[in-house]
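**Q** quick check, what structure comes out for this input:
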Amino acid sequence: MNLGRQRPLVLDHLRSFEAVARRAGFGAAAEELHVTQSAVSRQIKSLEDELGAPLFTRGTRRVELTQAGQLLLRAITPALGRIDSAVRQIRQLRGRAQVSLSTFPSFASLWLLPRLPTFEKGQPAIDIRISATDRLLELDDPDHDLVLRQIRPEDAPPGAIRLFGEVCTPVIGASLADAIARGAAPPLKSPKDLVDCTLIEMDDDRASSDVLGWPFWLQQRGLSQLEPRRWISVNFTHQQVQTALAGQGVALARLPLIHEALERGDLIEPFGREGRMTSPWAYWQISLNSARPRPELESFVAWLHEAAHETRVAIGEEG
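**A** Take a look at the predicted model:
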């Protein structure tokens, strides 16, 4: 057995390899890494000797990855990114307590961020780092403590905690409601009146769109053939809400995310509670396996559960 081939690869060599691959040249990589070109060449040669395979084909002006090089690059790029992220966090924190979470942009904009001041008031010494992305994270992601996601119960991983369910309801902005009341816009007394309206729809190919969009809502009310006056399609839930607030049409909004706007009168349910539709999807808290138990994380989770309880009450799941 060749014990040398089982040794871990040197991180500096991997850094040099990644830089050469990204910059397509030894000189450019050396400049970026602040070393000599010959030093980079020696590191790549040593790495190739360790692997027993060439990583680049050398051309006159640029280098190209071999099949082995492509395989190695795919493996180390995310790993180096995670290392760099962890180092940045360590340098930035300098002992400060921090909770890091990931959620999708609309949930962050409409539910989480508006409520954070109440947590910050009670816990001013805890920093909150929010990564708003639709990308699903691995459960061993070292950069995050929690993931807040909208998923079906059967897709929830072990240990996930349900925060509240999903309810969809048609809403219009206060300005459009006023225009309807004055007779300056077509009446909106029953679902069939939507034929004279602009419907604000999600341009979304995710699985949830099958039961969270206008087509399903209309089908449930025997109006599957209804064609509105106009459609407006947007990419995100918070854009739907913003468009409705601007008085541009009727949005099929997600009640857990907009119930406070309803309470303020910024949004109106033209069909009242009868227009609401319960969905099999729900909002869940997922704790990542790599998260280290600590007081600041416990404090944030306790606050999160209190805020979720208030939402469950507001949408009629409790109390």
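
**Q** from here on, just use CA atoms for contacts and neighbour counts.
**A** Fine.

**Q** next, Pro215: secondary structure please.
**A** Secondary structure for Pro215, judged by DSSP: H, G, I helix; E, B strand; the rest coil, is helix.

**Q** could you pull up the residues touching it?
**A** Pro215 sits next to Ser224 when contact means C-alpha atoms under 8 Å, 6 or more residues apart in numbering.

**Q** another one to check against the first:
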Amino acid sequence: MPSRLIDLPPLDLLRTFVAVGRRMSITLAAQDLCIVQSAVSRQIQALEATLGCRLFVRAYRSIEFTPEGRHLFRNADPMLDQLGSVIGMLRPAAERPCITITATIGVTALWLLPRLGGFQRASPDIDVRVAATNRVMGLDRDGMDLALRYCPDAAAPGGAVRLFSEILIPVAHPSLGVSAIEEPAQLRRHVLIDYDDSSRPWLQWKHWLRGAGHKTGTSGNGRLLFNQYDQVVQAALAGQGVALGRLALVGNLLAEGKLAVATARPPVTTDHGYWLLARPGADSRALAAVRNWILAEAAATNR
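**A** Now for the predicted structure:
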């Protein structure tokens, strides 16, 4: 029997919960929602009171899901994505052209967003909507115009244009002075910042260290694990340890001196890459402008 609508928590509480779950940060969720941190905390507390269970475990400068929170997030996140897509399609078409791009949260935060200002200055008459989600959104089904896909080269979608390869290299804040994390003495001294996604073992330290001749994937000072890749990079920028950098996503930070290469070994090229896919049949001046801009930025990334 369907649940009564009156028994469901308010939508704004669920939206705030998903925002915190995506970023695993009260501060970043508040920025995403354009509200103050205290309001985010109050809404999470209100949702926990409504449900009668804790959703997060709060520690010093970090939060983690409880089992109940993780279960709710896995279900609420895609549901709110789908609801947002439907609402977007129902709204009247704007007079200004608006191109919707979907990409993973990590690619959006580290590659797309830092470059969007340049496009807006060059094409102020075109609006860009970004749908950041780790769920693969259908171009037709979800009303997306362009998608930045991450996949094995052999599984690239038909019609997709390759943007750049997935190349991995350890990175750290320059203040840590890490020059060769593969050396046992340096490995014992530093925390490893790991990407907590078992479906992508090639992005984890255990895989890289085995390639460097180590049998273990942990350092003497332990690991920090994050379920979003942009959080891995933010932790590295804060000097909290050594991260496995995805060169296309951290290249600008290396060039600006905000991160430094933390190994004497050459970069590792994987069998994965980043691809640009356009909605079949979609053809407009605005879409062509955004597509060409992405291709130009990708070419600059590869240089």
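
**Q** now compute the TM-score of the two chains, please.
**A** The pair, once superposed, lands on a TM-score of 0.69 when counted by TM-score structural alignment, normalised by the length of structure 2; 228 aligned residues with a C-alpha RMSD of 2.5 Å.

**Q** what ranges do the helices span in structure 1?
**A** Ranges of helices in structure 1, per DSSP state H, are 11-23, 26-33, 37-51, 67-93, 105-107, 113-122, 174-181, 209-212, 214-220, 237-245, 255-264, 295-314.

**Q** quick check: which of the ones you listed is buried the most?
**A** Of these, the one with the most neighbours on average (mean count of other C-alpha atoms under 10 Å) is helix 237-245, at a mean of 21.

**Q** still on that earlier bit, tabulate the helices of structure 1 (CSV), appending distance to Leu226 of structure 1.
**A** Shown next, in CSV, are those (distance: least, C-alpha to C-alpha, whole Å):
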stretch, distance to Leu226 of structure 1
helix 11-23, 52
helix 26-33, 60
helix 37-51, 63
helix 67-93, 47
helix 105-107, 28
helix 113-122, 36
helix 174-181, 21
helix 209-212, 17
helix 214-220, 8
helix 237-245, 20
helix 255-264, 23
helix 295-314, 31
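
**Q** of these, which approaches Arg162 of structure 1 most closely?
**A** For the helices of structure 1, proximity to Arg162 of structure 1 was assessed by C-alpha to C-alpha; helix 295-314 is nearest, at 9.1 Å.

**Q** just name whatever secondary elements that closest one is in contact with.
**A** With contacts taken as 3 or more C-alpha pairs under 8 Å, 6 or more residues apart in numbering; DSSP states H and E, helix 295-314 of structure 1 sits against strand 97-103, helix 113-122, strand 161-173, helix 255-264.

**Q** mind checking which of the ones you listed is nearest Ser131 of structure 1?
**A** Distance to Ser131 of structure 1, taken as C-alpha to C-alpha, is lowest for strand 97-103 among these, at 4.6 Å.

**Q** so that closest one corresponds to what in structure 2?
**A** With TM-score structural alignment applied, strand 97-103 of structure 1 matches the range 97-103 in structure 2.

**Q** flag every buried residue along that stretch.
**A** Cys98, Ile99, Thr100, Ile101, Thr102, Ala103 (16 or more other C-alpha atoms under 10 Å).

**Q** skipping adjacent residues, who's closest to Asp143 of structure 1 in space?
**A** Once flanking residues are discounted, Asp143 of structure 1 sits nearest to Ala86: 6.6 Å by C-alpha to C-alpha, 6 or more residues apart in numbering.
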